[in-house]
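using only what follows, build the 3D model:
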Amino acid sequence: MHTHSPTWDDCQQLLKTLFTTEEHERILTEARKNVPGDKGRLTTLPNLIDECLPLNRPDWDFGNAEAYRIHQYPMSAKARKGIAPHINHLLEAGILKPCHSAWNTPLLPVKKPGGKDYRSVQDLREVNKRVEDIHPTVPNPYTLLSHLPPSHVWYTTLDLKDAFFSIALTPSSQHIFAFECHDCNTGTPGQLTWTRLPQSFKNSPTLFNEALNQDLDSFRQSHTSVTLLQYVDDLLLAAPSEAECRRATRDLLQELGQLGYRANAKKAQICRQTVTYLGYKLKEGTRWLAEAMKETILRLPVPTSAREVREFLGTTGYCRLWILGYAEIVKPLYKATKDKVPWAWGSDQKKAYDELKVAFLRAPALALPDPLKPFTLFVDERRGIAKGVLMQHLGPWKRPVAYLSKKLDPVAAGWPPCLRIIAAVALIVKDADKLTFGQHLKVVTPYAIEGVLKYPPGRWMSNALLTHYQGLLLDAPRIIFAEPTALNPATLLPTPDLRAPLHDCQEIMAEVTQVRLDLQDTILPNSELVWYTDGSSFIIDGVRKAGAAVVDKGGHIIWSASLSLGTSAQKAELIVLVEALERAEGRRVTVYTDSRYAFGTVHVNGAIYRESGFVTAEGKALCNLPEVRRLLMAVQMLRALAVVHIPGHQSAWTPEAEGNQRVDEAAKAAAVASSALALTQPTPDLPHLPPRPDYTPEDLRWIQNHHCPEPDQQGWHQDTEGRLILPAQLGLFLLSNLHQATHLGKKKLLTILESARLRFPRQAAQIQEIIDQCVGCQAMRPSRKGPQHTDHDPNVAPSYLASLKALQGVQHEIWSLVHSLCEIKDAPNPEHGIVPGDWHRALGPSLSRVPSQPAGEDAS
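I've put the predicted structure just below:
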């Protein structure tokens, strides 16, 4: 009788008692070499070996895992009767067996197309969620046919019937695939489970592909003159002659029969020069889309949701090698795949949808890549889309092998054309390498990018990215660059007119890498003004204070100001530089700054920001965006300009160092002076925005109507001026709390929102509603109906009393803050029992409260 189920720890303790450590390791190593696989032969599959003899404690086991049960969905008598023959056949074959399991998943009857028969499909989604993923090793159909030599023009295709049922399922795993089934004769319910690999199991394709690949290894070694491609259960055999194809096909069928596999006779294509494989038609070393594949795409209905658009793109993307500029055509469709914005099917999407279907109708035949010949790659870039055609020569003709296209990332899309083409070539070469087998590749573009890569502009890309491009593209002699040639946009092939003007890349980049052509980084000769600028930001008593100043070479302060609390040093440097340039409008000026950030923004990054649309690589708005925009405009206001960088805090005594020291002292003095001008409070830790916004449908409609750009990766929208758009409820919550603490008016609250670069739907109306509903604000407003006296005091109106009460409430809220910040000694205490409207009697210098009296009695 079993009284205990041994655990992993029990087994390990028993092994330590029976064997030494060396004996245990030797036994385990030998045992792992002799794990039986399918059909009783030894296996080398790590997942099967680890299942039988794990080296480490299993994460969980089926015996202790929490079972998941879903009741069988209701099924009509007709459907139950329709799947009964199929179930009985599987029971007789031993593929199904009765069981008792805590697991249960529903069975779905699916009617076969064109007939009255049914087939059963098991819903294993919940089981798939709970089973560990294994690394998929199924071949990529995108590159699978690239392994087919063009000289092999006789083909045989085989489709294995019920392929997954050829792989036995280990008994310890069978019970998690149980399902409920009713006996058609008695109606008695019961449970059945699989003894072979289920078809709906997520790891079945990978497990079967590995097993079949291992089984066919001996055939490949004995038939080296033919090529055998395998995609799960679809086999393609190619041979150079009909005789070899027939002989190899016969041997392959015999091998499969001995291994227990069965081929579908109806789908087999034996020894033909034209066959269909994976939706592609093969003939004489070329491939093109099969008519069935084209018909499937053309019959797809117009999408009515974001999900249907994604399904359409997934179907068409399988055949993108045949479409020139596929990424450019489908660009509008990707905008309709986002769930966070209201779904819309506009004219741009309709045009792209129709254009893509027409492109499939005109899809050309593509040559199979020949690994013995070099390749030629024509690449161009247009509107942020990289496009390329991979070709090989057949005598005097060029034959296309593949059409490639990719979208550039936001940063690369904002580069000058001479650098965008480098990013485009890198993307297309990566894709082409999957088809070229490391063969020589000749790259043809309209730009001389080899020279740009050898003498790169350091302003536009990081060292890591530049090294990546150089390592990938300057790979002589495998990759060589042809002379720049004008390409026809319709075909990406060289145009017959070789006299087309070609530009100088270095000259073009020199123009676009500066915010103005005559900008200098050394002192201007005959400068009318020589100014020093500095912004200072530091923390005193937990409060970040900031100031800025502009000083001339004589030490006179041209401008200084304290900046708002919390201003960063970088922002302060931009503000003071903008102020200096705007004050020197129309003059010849030299401006010194010790800020690398401000200097880099003017000389290096400003042009990059402008070209990239003032967004980062993640599509987010730049930090200090208003100041950067203002700086780029201010640079254009001067007749001549030099922004010169000077190291800060120098020990050497030079006129430049002296001027920088003076402006540094002036900026710090301006920052400290801010505390004497206004009562300030240490900036509290501001609450963070939620990770993702919770926009309502009304919010999204408002965003769409205001033509706002696409959201960032977290789903936050910004308007065309870079202001963050809050959900209406969040904006209302923010303003309600802000008004409750400050009782500011409408204009001031709108100014605060603008300073914080925030916006939300109906913000002006919401602010007005908040103010109208505020009791204190309404009480402080002067009455438009004139004084309304009370019955007991004809000299005091109720509205005036309400105003005094509201003022007293505000006094209670701010008095403790004023007292703590200003350290007022012996300050009067506002805490007392007097309430506006009480009656008091004057007793010398003090007051004493008396009960309220009716009107007409003496009071003061």
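
CA atoms for contacts and neighbours, from now on please.
Noted.

touching, residue 413 and residue 420? I think so.
Yes: shown here, residue 413 and residue 420 form a contact pair, counting by CA atoms under 8 Å, at 6.3 Å.

elements contacting the helix or strand where residue 810 lies?
Residue 810 belongs to helix 798-822 when elements are defined using DSSP states H and E. Other elements packing on helix 798-822 under the criterion 3 or more CA pairs under 8 Å, 6 or more residues apart in numbering; DSSP states H and E are helix 775-780.

so for the helix it packs on, what gets flagged as buried?
776, 777, 778, 779, 780 (16 or more other CA atoms under 10 Å).

how much space separates the fourth one from residue 361?
Which is residue 779. As for residue 779, its distance to residue 361 is 74 Å (criterion: CA to CA, to the nearest Å).

this one next, for a side-by-side:
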Amino acid sequence: MTAVLTQKTSMGHKPIAYYSGLLDPVMKGHYPCEQVLATAAFAVQKSTTIVMGSPLTLYVEHAVFTILQKNKSTLTTQRVSGYEVILSIPSLQVVRYHTVKLVMFFAQPVSDDEQVYDCANYTLEEESKVGEDPIPGSMLLFVDGFSFIDQETGIMHSGAAIVRAEQQGPSDTLQIVSQIPLPSHFSAQAAKLLAIIEALQQAEGLEVTTYSDSAYFTTTVHSSIHRWERRRVLKSDGSPVMHKDLLVQLIKALTLPSKVAVIKCAAHTNQQDLVSRGNVLADWAAKEAAKTSPNFSEQDEHMLGMMTSRQQNATELPPPYTERAQLHLRELQEQALPHERELWEQRGCIQSPTDFIYRQESTGRPVMPKPCYIQP
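Here you go, the predicted structure:
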């Protein structure tokens, strides 16, 4: 950050003080427009000891107030409030210039009819790299990650899964293309990151639309990942962020497909549309992968790139009931309270990815909520 305080005289602008400093590690990861905003606030704050409330004109190349009012700003509320206080003092006048040089009389102010850099859309170029809407005719993938702690051994088991949808006219099919058992140190967030990395690698050179019900995952891809990339995946104190290795792989993987869209979908909707069924199947496949996760040694845990995906076809639990009976079973199971469904899962029941009916894994029999067992 550099700035110069000048006083206008008959001979032009006379320099009074020079200011320079380094952007803090957090601001180094922000967009150039936001860095200019921080520099402007720095210059005004530094000059207060000399200006002492006298009229001050700030010449800056960017529309700082437009940046402050931007809805998609990546700045925190605390930073925005601080900059607003500094730049809103009554004695300050902000003037936007094309190029602010140390010799101020060489600068030319921006006129209304000139084409200049649009500070209101400074993030659009990077945001457009990953779309938020489905790409027509693209590969359609559903990703998920899961982890749980074995109550008997205390060991965490994790897994990730990728499901591909094939649309052929009015019909569509779902297929589990990857189930990945993961080391015990993988959290659910890390498992989800690995799932999308694997999916993007499979879609290299293609157009792909990916769905996930994870808010953490979609937020990371659409906003956080660009900031971490500019900050070299480091926190404000210089230490690496959580899941640094996976984020580095994700940054590279996002460049592999020719076009990428990452979309958040609703979880556990019990609907029969393609997105809902694909998400449920990905969730089920990730849980199944976690159940088979081996105990990796310390030397093997970091060898993420050496892991191979287990290719499987989509498995369907054959329902021995008519369509009408399946509908009735679903309606009964929907009456179960959330804690009762959790109890089903703890006791080894799974929800079928095809008909959404909870069944005992060992026998395949459906389970019923407590009201069904109350005798008149």
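
rewinding a little: now the helix holding residue 810 of structure 1: buried residues?
Buried-residue list, helix 798-822 of structure 1, by 16+ other CA under 10 Å: 799, 800, 801, 802, 803, 804, 805, 806, 807, 810.

in structure 2, point out the residues matching it.
Taking TM-score structural alignment as the measure, structure 2 aligns no residues with helix 798-822 of structure 1.

OK, contacts around the aligned partner of residue 176 of structure 2 in structure 1?
Using TM-score structural alignment to pair residues, one finds that residue 176 of structure 2 aligns to residue 557 in structure 1. Residues counted as contacts of residue 557 of structure 1 (CA atoms under 8 Å, 6 or more residues apart in numbering) are 549, 550, 551, 663, 666.

and the equivalent of the first one over in structure 2, what helix or strand is that in?
In structure 2, the residue paired with residue 549 of structure 1 is residue 161, using TM-score structural alignment. Element membership of residue 161 of structure 2 [criterion: DSSP H and E] is strand 156-168.

packing partners for that strand?
Judged by 3+ CA pairs under 8 Å, 6+ apart, the packing partners of strand 156-168 of structure 2 are strand 139-149, strand 171-182, helix 188-202, helix 274-291.

would you list those in JSON lines and tack on distance to residue 107 of structure 2?
Shown next, in JSON lines, are these (distance: least, CA to CA, whole Å):
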{"stretch": "strand 139-149", "distance to residue 107 of structure 2": "52"}
{"stretch": "strand 171-182", "distance to residue 107 of structure 2": "59"}
{"stretch": "helix 188-202", "distance to residue 107 of structure 2": "47"}
{"stretch": "helix 274-291", "distance to residue 107 of structure 2": "56"}
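
select, out of the ones you listed, the one closest to residue 22 of structure 2.
helix 188-202 (32.9 Å; CA to CA).

quick one: the closest one to structure 1 mean distance?
Superposing on structure 1 places helix 188-202 of structure 2 at an average distance of 0.7 Å from its equivalents, by mean CA distance after the TM-score superposition for structure 1.

in structure 1, what stretch matches that helix?
Mapped onto structure 1 using TM-score structural alignment, helix 188-202 of structure 2 spans residues 569-583.

check stretch 30-45 of structure 2 too.
Residues 415-430 of structure 1 are matched to stretch 30-45 of structure 2 when aligned by TM-score structural alignment.

what comes up buried for that stretch?
415-429.

what does stretch 296-307 of structure 2 give?
For stretch 296-307 of structure 2, the neighbour count (16+ other CA under 10 Å) marks residue 301 as buried.

show me where the stretch 251-376 of structure 2 has helices.
274-291, 298-301, 323-333, 338-346 (DSSP state H, counting those that start in this stretch).
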